[in-house]
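In: A structural model of the following input is requested.
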Amino acid sequence: MSYITKKIDNNEVHFSTENFVSRYWLSLKFRGKRIHEINVTKLLLDNLEPSTCFVDIGAHIGYYTIIASNKLAKGEVISFELDKTNYNILNKNIALNSCSNVTAHNIAITNYVGNSSYSTSAILTSAMCYLTDTKNDKKVGKTVETITLDEFFKDDYSKPDVIKIDVEGSEMNVLNGMEKILDRKKSLTMFVEVHPTLLKRKFNSSSKEVIEKLIEKGFIVQQIMNIRGKKEDLHFKEIDSDSKLGYNTILFVKK
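Out: This next block holds a predicted model:
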C-alpha cells in the first residue's frame, strides 16, 4: 500500500495515497512541512484525556480520527462518514495506523433515522459531500443511511466527551438530533465547523441559528482564529448571539 507519513504530536501517522481523492487532499493539506489545521489539531489533542470517547462526525478520510486514536490510550474513537469512497479510504487509514480503538460507520448523522440522498462536488467527487434536505429521496444523487446521535447513543447519552462536527451545512440538523446528549452531558467539548453559505442555501438555516442553539444549551462559544495558518498561533474570538459569521469557521464549544 502506498502512503505518506507525517509526524504529529510526536507520533508518526500514515495516510493512504492509493486513491486520487486522498492524494489530492493530502497534497493540499500537507504541502512541505505544513500540518493540516495546525491550531485546531493542537487544541483537539489538548482536550483529549486518555480515556476520552471522541466522536468524529464527517470524518472524511480520517485525519482527526487517526490523530485522536493515537492520543487515546484507554479511550475510543467513533467515526461517521457518509460518502462510500471516503469511508473506504478512512478504513484503509485506520488499518494502516493499527487503530484498534476506532469504530467507523458509513452513516450520516442528522435529525432523523432513515435514508437520505447526498450530493458531491462535480469536479472532485468526495471532496465536499453534503446531505440534501429531502428525506428518503432515492432519485437525487447517492443515498446513505441516516441516524441521530441521540439514537446512536441511546443506551448511554453521557458517553461522548469530545465531538467534532464537519457536515457541510447540515450543522443544525446534527445539533437537533442530539438534544438529549446536549441536555444531559454536564461536561462536553465540541469542535463545530460552521458553513454559513451552505446553511442558508441548502438547509434554510444560518450560523446565527447554530450559535443561538449552542448558547441556549449552556455552552461557551469561541471562534478558533487562523485555523488554516501555516504556523502554530492559537487564539480565540468570543462569540455571542449577535455574532455574524461570513465564512467557514470552526467554533470551540465547551461546557
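
In: alpha carbons only for contacts and neighbour counts from here, please
Out: OK.

In: quickly find the element holding residue 127.
Out: If you go by DSSP states H and E, residue 127 is not part of any helix or strand.

In: for comparison, sequence B:
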Amino acid sequence: MEHCGRGDLRREIVWSPDDIGKHEWRLFAANLEPQRLGKLVRWLRAIVPAALADRLRSDTYRYMVGRIARADVIKTPKYANTKQLGSVKVKYGAYEKAISEFALSVFKSAEFTHEPQVVRYLIGAVDQKCLFVDVGAHFGYFSCLAAVRGATVIAVELQRTLCLNIEANALMNDQWRVHVLCAAIGAVPGVTQVERMDPSPGKQATEKGLRPNTYPLSSVNHEIVPVVTLDSIIDPRATAEFDRIIVKVDIEGAEIIALRGAARTIAERQAVFVVEIHQQHVATFDGTVEEVLDHFPDAGWTMTLMTDDGEKVVTREEFLSAAGGYLDTENICVRFEPRR
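Out: Down below sits the predicted model:
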C-alpha cells in the first residue's frame, strides 16, 4: 500500500482495513499528540471491525502510556512561570539554585528578554517544517520557544543536571518534539569527561571540559558523556524531512570545535547557523575568530550581525576591521545563511 496522508489513511481504514500494515499505522500514529490519539482510538472503535480496532488500539496505546510514564519520572521545577516572548508564551521552570539564579532573571521579569535578537529571529523563522538544533541548550530557553512555534528540536547539552531541567521545561509546555541529547558537540565522535559541578552557564566549556584530558575513567567526580558531530545529527534523513534546518551554537568558545565537526553540512550548505562567537574563549580551544569565519566564505554565505537593536549584513573584512568595532564586544551573535 502506498503512503497516504492522514485523511487518505482514515478512508483506507474504512474501505480496505485488511490492507493497513502495522508499520504504516505506527508511522501515522507516531505523529499525533496524545489528545488526538485518544480521539482516533474512539473513532476506530465506532467505525472499523473489532479485531482491527483492537490491534490498532494496542499499537496506539503504547504511545500514550509511554508519555504518562515519562511524565511520572520527571521532577517538577521548584520555580516556574510563563514568559511572554513577542507573540509567544512559553513556560519555564528551575529546581536547582545555580539554574534558578540565571533562569529567574530570564522569566520572572516582564521587561527583560534574554537575547531578544535570537528570540525575534526564531519566532519568525521556525515552524513545523523546521528542525532546530540547540547546541548549548542550558535549561531549554530557546529549545522550548522553538518547540512552541512548532519546530522539532534537538537540544544538545553536556551537563546532565541541565538536561533534566530541559526535559522538565519541555513537559511543562507539553512539547514532545524536544529531544534532549546529553552530549558534547565536537570535531570527531568519541567520549569526553566533564566535572560534576553546579550547572552554571558556560562554566564547563571555559574549564576546558571538551579538550582532551587525562582523568581516569574511574573518576567519581566526572561524568562520561558522548561526543557527537553536527554532521552526524544533520544526516540525509534530517535534510529530507525538513524544509529548514537551523543550528544555534552557544558554547563559550567551543564553537570552533563544533564547526570543525560540521564540515559536510557547511560544504553542502544544508543549514542556517546562529553562532555566538566568544572571542575571549576561542583561543582556549586552539582557535581564532578568523577560523570561525573561514567556515563560511562570503561567496557561499551571507553574514548577519544580530544585536539587541537590530540586524546588519556585513562582510568578513568589515567584521574583522578595527574600524567597525564589532570585536570590542565579548560575545557576538552572528547568523550565517547559505546563498541560494
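
In: just give the TM-score of the two.
Out: Comparison of the two superposed chains (TM-score structural alignment, normalised by the length of structure 1) gives a TM-score of 0.85, and 243 aligned residues with a Cα RMSD of 2.4 Å.

In: the strands in structure 2, which residues?
Out: 79-85, 88-94, 130-135, 152-157, 178-182, 184-185, 190-195, 222-228, 244-249, 272-278, 301-307, 310-314, 331-338 (DSSP state E).

In: stretch 40-55 of structure 2 maps to which residues in structure 1?
Out: The alignment of stretch 40-55 of structure 2 onto structure 1 (TM-score structural alignment) covers no residues at all.

In: what's the end-to-end length of that stretch?
Out: 13 Å (Cα to Cα, to the nearest Å).

In: now do it: distance to the chain's middle.
Out: Distance, stretch centre to chain centre, for stretch 40-55 of structure 2: 36 Å (Cα atoms, centre = their mean, to the nearest Å).

In: returning to that earlier point: residue 24 of structure 2 is nearest to which of the strands of structure 2?
Out: strand 152-157 (21.1 Å; Cα to Cα).

In: and the closest one, which stretch of structure 1?
Out: So strand 152-157 of structure 2 is aligned with residues 76-81, judged by TM-score structural alignment.

In: what does the matching stretch contact?
Out: 51-60, 65, 68-69, 87, 101-109 (Cα atoms under 8 Å, 6 or more residues apart in numbering).

In: need the strands of structure 2 in a markdown table (columns: mean neighbour count).
Out: Listed next are those as a markdown table, based on neighbours: other Cα atoms under 10 Å:
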| stretch | mean neighbour count |
| --- | --- |
| strand 79-85 | 17 |
| strand 88-94 | 21 |
| strand 130-135 | 26 |
| strand 152-157 | 24 |
| strand 178-182 | 20 |
| strand 184-185 | 29 |
| strand 190-195 | 19 |
| strand 222-228 | 18 |
| strand 244-249 | 22 |
| strand 272-278 | 23 |
| strand 301-307 | 19 |
| strand 310-314 | 13 |
| strand 331-338 | 21 |
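
In: grab the nearest non-local neighbour of the counterpart of residue 205 of structure 1 in structure 2.
Out: With TM-score structural alignment as the criterion, the equivalent of residue 205 of structure 1 in structure 2 is residue 287. Once flanking residues are discounted, residue 287 of structure 2 sits nearest to residue 256: 6.2 Å by Cα to Cα, 6 or more residues apart in numbering.

In: need the longest helix for structure 2.
Out: Assignment by DSSP state H gives helix 50-73 as the longest helix of structure 2.

In: residue 87 of structure 2 pairs with which position in structure 1?
Out: Using TM-score structural alignment, residue 87 of structure 2 sits opposite residue 10 in structure 1.

In: can you count the residues close to its match?
Out: 7 (other Cα atoms under 10 Å).

In: and if you look at residue 51 of structure 2?
Out: Residue 51 of structure 2 - counted by other Cα under 10 Å - has 10 other residues nearby.

In: OK, contacts around residue 182 of structure 2?
Out: 156-160, 163, 225-226.

In: show me which pair in these is furthest apart.
Out: 163 and 226 (13.8 Å).

In: coming back round to it: residues contacting the residue nearest to residue 287 of structure 2?
Out: 282, 285, 287-288, 291-292.

In: repeat that with 7 Å
Out: Under the criterion of Cα atoms under 7 Å, 6 or more residues apart in numbering, the neighbours of residue 256 of structure 2 are 282, 287, 292.

In: counterpart of it over in structure 1?
Out: So, by TM-score structural alignment, residue 256 of structure 2 is matched to residue 172.

In: now its match: how far from residue 191 of structure 1?
Out: Distance of residue 172 of structure 1 to residue 191 of structure 1, given as Cα to Cα: 14 Å.

In: residue 225 of structure 1 now?
Out: Applying Cα to Cα, the value for residue 225 of structure 1 to residue 191 of structure 1 is 13 Å.

In: and if you look at residue 67 of structure 1?
Out: Residue 67 of structure 1 is 15 Å from residue 191 of structure 1, by Cα to Cα.
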